[in-house]
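1. structure for this input, please:
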Amino acid sequence: MKPLRSIALVMSWLLACAPAQAAQTNVAVAANFTDAAREIAAIFKRKTGHEAVLSFGASGQFYTQISQGAPFQVFLSADESRPKKLVEDGLALADSRFTYAIGKLVLWSKSPGVVTGEETLKAASFAKLSICNPAAAPYGLAAVQTIKSLNLYETLKPKLVEGATITQAYQFVETGNAEVGFVALSQLTGSDAGSRWVVPQALYDPIRQDAVLLKLGAGNDAARAFIAFLRGPEARAVIEKYGYVLDGQS
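-> Now for the predicted structure:
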């Protein structure tokens, strides 16, 4: 009986030490954060066993969907206002909200030598300038703020082509449907192709991107773990790699 008893004790110990059962969480992610989020989710799964199922889109559209009961547990917005509003609406947990990244706006062309700085906008020698929807996507709002700061809005307004998300704004330039466009610096990570101008922060409001745990994720182990992981050193290293500024940095 002693060997059997020993085996039982060993099995009990192994079960007690085993990690919690892997869970899954649905995460709504602002389109500008696509590549970084995929990389972070892969590391998260490898480290924890939990899976973050990612959906990408415009922050304004996600806010509407979440308000209407969409089954997301975590929201990674491209702004700070919509996560804050979800907390005020009683749809997210106030103590979970934090700025996970601060984005940078870039004027970009697929062709070398086209973008040389704000002079490119002032010369307006292009036919089409791509932006994303300023009402739904914070990078679109930042683009409009930049144009207005340079007193060029009325001049450039007829040339604007608008994508629903920052991904579409990028694709307009990538496919040649617009010669130049405002995109996120993170979309250009790892490539020196074309020409670009990193827009000075003085020309637009800081793009503070907040994450928040939604009420639907309050009891979800994977959702809580993902929010915690996003604050950690491994996720922060990925965020910096994609050209974002971390909160508290200049």
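2. CA only for contacts and neighbour counts going forward, please
-> OK.
3. any idea how far Ala41 is from Glu88?
-> 28 Å (CA to CA, to the nearest Å).
4. which one of those two has more residues nearby?
-> Ala41 (22 against 12; other CA atoms under 10 Å).
5. name the helices or strands packed onto whichever strand or helix holds that one?
-> Using DSSP states H and E, Ala41 maps to helix 34-48. If contacts are counted by 3 or more CA pairs under 8 Å, 6 or more residues apart in numbering; DSSP states H and E, helix 34-48 sits against strand 51-57, helix 221-231, helix 233-241.
6. please repeat the previous calculation with a cut-off of 10 Å.
-> Other elements packing on helix 34-48 under the criterion 3 or more CA pairs under 10 Å, 6 or more residues apart in numbering; DSSP states H and E are strand 24-30, strand 51-57, helix 221-231, helix 233-241.
7. and the second one, which residues are buried?
-> Of the residues in strand 51-57, those scored as buried under the neighbour-count criterion (16 or more other CA atoms under 10 Å) are 51-52, 54-57.
8. which of these sits closest to Glu162?
-> Within the buried residues of strand 51-57, the smallest distance to Glu162 is 14.6 Å, found for Gly57 (CA to CA).
9. to compare against the first, here's another:
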Amino acid sequence: MPGRAAETATVAVAANFARPLAALVEAFSRRCEDRLALRVVHGSTGGLYAQIRYGAPYHVFLAADADRPARLVAQGHALAGSRFTYAVGRLALWQPAPGGATVDGPAVLRARSFRRLAVANPDLAPYGAAAMAVLARLDLTEALASRLVRAENVGQAFALTATGNADWGFVGLASVLARPNGVRGRWWAVPPGFHPPVRQDAVLLSGGRDNRAAEAFLVFLQSDEAAALIGDFGYGVPAR
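-> A predicted model of the protein is given here:
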């Protein structure tokens, strides 16, 4: 008799977590005994949130904040009791350059010896809101306003900086640490106290109810194996 067809879940993930999710999906696939499959869609947290509200056929949402998953639960688009924090994001000020060295980020920003600074759109992307909080803490919001280059999400902010379309960029620390040592560039790992925590929450969407692949993946995401992988990519992991 032919085997049962694989049950598939679509995971909508914030752009900053695309690389770690690829590793998690691979580990999940190795571990999973049943024929369960995952499909991944990535974008800005705000953009994915809007798509979900308008009926996009996603089963799991891995956001780059805690607010949008909570809103989806309140609006009936996600299941109550399914939301949890899977990672805590870290922000970095980064410039691509040969070699690799840390810098005094506040001094770089106050010197203003650059023309363009890439930031994710703070209205759509939590990392953008975190970047603006850093500038506010340093009392540089107005001074640097004309030099900001807005990206849709933190992944695009990284791309703008990597291609020279911005001199510096506020990016995910995980993206910096993922680069080989010889081309890691210059960076400042922003201390967590400089901005509100970038809690990244996961939630089971209404369309994922009774989807075995979606439910199993969320269980796996809370495992020690998943926590170790997430930590390897430069994210904080909440206590289980």
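10. TM value for the aligned chains?
-> Once superposed, the chains reach a TM-score of 0.92 (TM-score structural alignment, normalised by the length of structure 2), with 233 aligned residues with a CA RMSD of 1.9 Å.
11. follow-up on the earlier one: go through the buried residues of strand 51-57 of structure 1 and name the one nearest Thr165 of structure 1.
-> The nearest member of the buried residues of strand 51-57 of structure 1 to Thr165 of structure 1, counting by CA to CA, is Gly57 at 6.4 Å.
12. what sits closest to the aligned partner of Arg137 of structure 2 in structure 1 if chain neighbours are left out?
-> The pairwise alignment with structure 1 assigns Arg137 of structure 2 to Ser149, based on TM-score structural alignment. Nearest residue to Ser149 of structure 1, sequence neighbours excluded (CA to CA, 6 or more residues apart in numbering): Leu203, at 5.7 Å.
13. centroid residue for structure 2?
-> For structure 2, the residue nearest the mean C-alpha position is Asn16 (3.2 Å; CA atoms, centre = their mean).
14. residue contacts, that one?
-> Contacts for Asn16 of structure 2 (CA atoms under 10 Å, 6 or more residues apart in numbering) come out as 42-45, 63-64, 89, 125, 127, 153-156, 158, 171-175.
15. one more: Pro57 of structure 2?
-> 9-12, 51, 205-208.
16. alignment lookup: Val25 of structure 2 to structure 1.
-> By TM-score structural alignment, Val25 of structure 2 lines up with Ala41.
17. likewise Leu79 of structure 2?
-> Matched to structure 1 by TM-score structural alignment, Leu79 of structure 2 sits across from Leu93.
18. quick one: the helices in structure 1?
-> With DSSP state H as the criterion, structure 1 has helices at 2-17, 34-48, 59-67, 81-88, 118-123, 138-149, 153-156, 166-174, 221-231, 233-241.
19. separation between Lys148 of structure 1 and Arg208 of structure 1?
-> 20 Å.
20. more neighbours: which of the two?
-> A direct count of neighbours by other CA under 10 Å for Lys148 of structure 1 and Arg208 places Arg208 higher, at 21 against 15.
21. show me what contacts the nearest residue in space to the more buried one that is not next to it in sequence?
-> Ranked by CA to CA, 6+ apart and with sequence neighbours excluded, the top spatial neighbour of Arg208 of structure 1 is Ile102, at 4.6 Å. Ile102 of structure 1 makes contacts with 78-79, 206-210, 239-240, 243-250, as judged by CA under 10 Å, 6+ apart.
22. now the residue mapped onto Val203 of structure 2 from structure 1. Nearest residue, chain neighbours left out?
-> For Val203 of structure 2, the aligned residue in structure 1 is Val212 (criterion: TM-score structural alignment). Distances taken as CA to CA, 6+ apart place Arg97 nearest to Val212 of structure 1, at 4.4 Å, with adjacent residues excluded.
23. the one you found contacts Leu230, correct?
-> No: with contact defined as CA atoms under 10 Å, Arg97 of structure 1 does not count as touching Leu230 (11.5 Å).
24. mutual contacts of those two, please.
-> What both Arg97 of structure 1 and Leu230 touch, as defined by CA under 10 Å, 6+ apart, is the set Ala211.
25. got the helices of structure 1 as TSV, with distance to Pro112 of structure 1 columns?
-> Formatted as TSV, the helices of structure 1 follow (distance: least, CA to CA, whole Å):
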stretch	distance to Pro112 of structure 1
helix 2-17	57
helix 34-48	24
helix 59-67	31
helix 81-88	36
helix 118-123	13
helix 138-149	21
helix 153-156	22
helix 166-174	13
helix 221-231	36
helix 233-241	24
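26. ok, which of those comes nearest Ala193 of structure 1?
-> The nearest among the helices of structure 1, by CA to CA, is helix 166-174 at 10.7 Å.
27. quick one: neighbours of the residue nearest to Ala80 of structure 2 when sequence neighbours are not counted, just the number.
-> Nearest in space to Ala80 of structure 2, with sequence neighbours left out and distances taken as CA to CA, 6+ apart, is Val73 at 5.7 Å. Using other CA under 10 Å, Val73 of structure 2 has 19 neighbouring residues.
28. just to revisit the earlier point, now do the contacts for the match of Val25 of structure 2.
-> 27, 35, 47, 50-54, 226, 229-230, 235.
29. just the closest of those to Val144 of structure 1, please.
-> Closest to Val144 of structure 1, out of all of those and judged by CA to CA, is Asp35, at 24.5 Å.
30. minimum distance to Trp197 of structure 1: which of the helices of structure 1 has it?
-> helix 118-123 (7.9 Å).
31. the closest one corresponds to what range in structure 2?
-> Going by TM-score structural alignment: helix 118-123 of structure 1 matches residues 106-111.
32. count of residues packed around the spatially closest residue to Thr99 of structure 1 that is not a sequence neighbour?
-> The shortest distance from Thr99 of structure 1 to any non-neighbouring residue, by CA to CA, 6+ apart, is to Asp210 (4.2 Å). By other CA under 10 Å, the residues close to Asp210 of structure 1 number 22.
33. I'd say Asp210 of structure 1 and Lys85 touch.
-> No: checked against CA under 10 Å, the pair Asp210 of structure 1 and Lys85 is beyond contact range at 11.4 Å.
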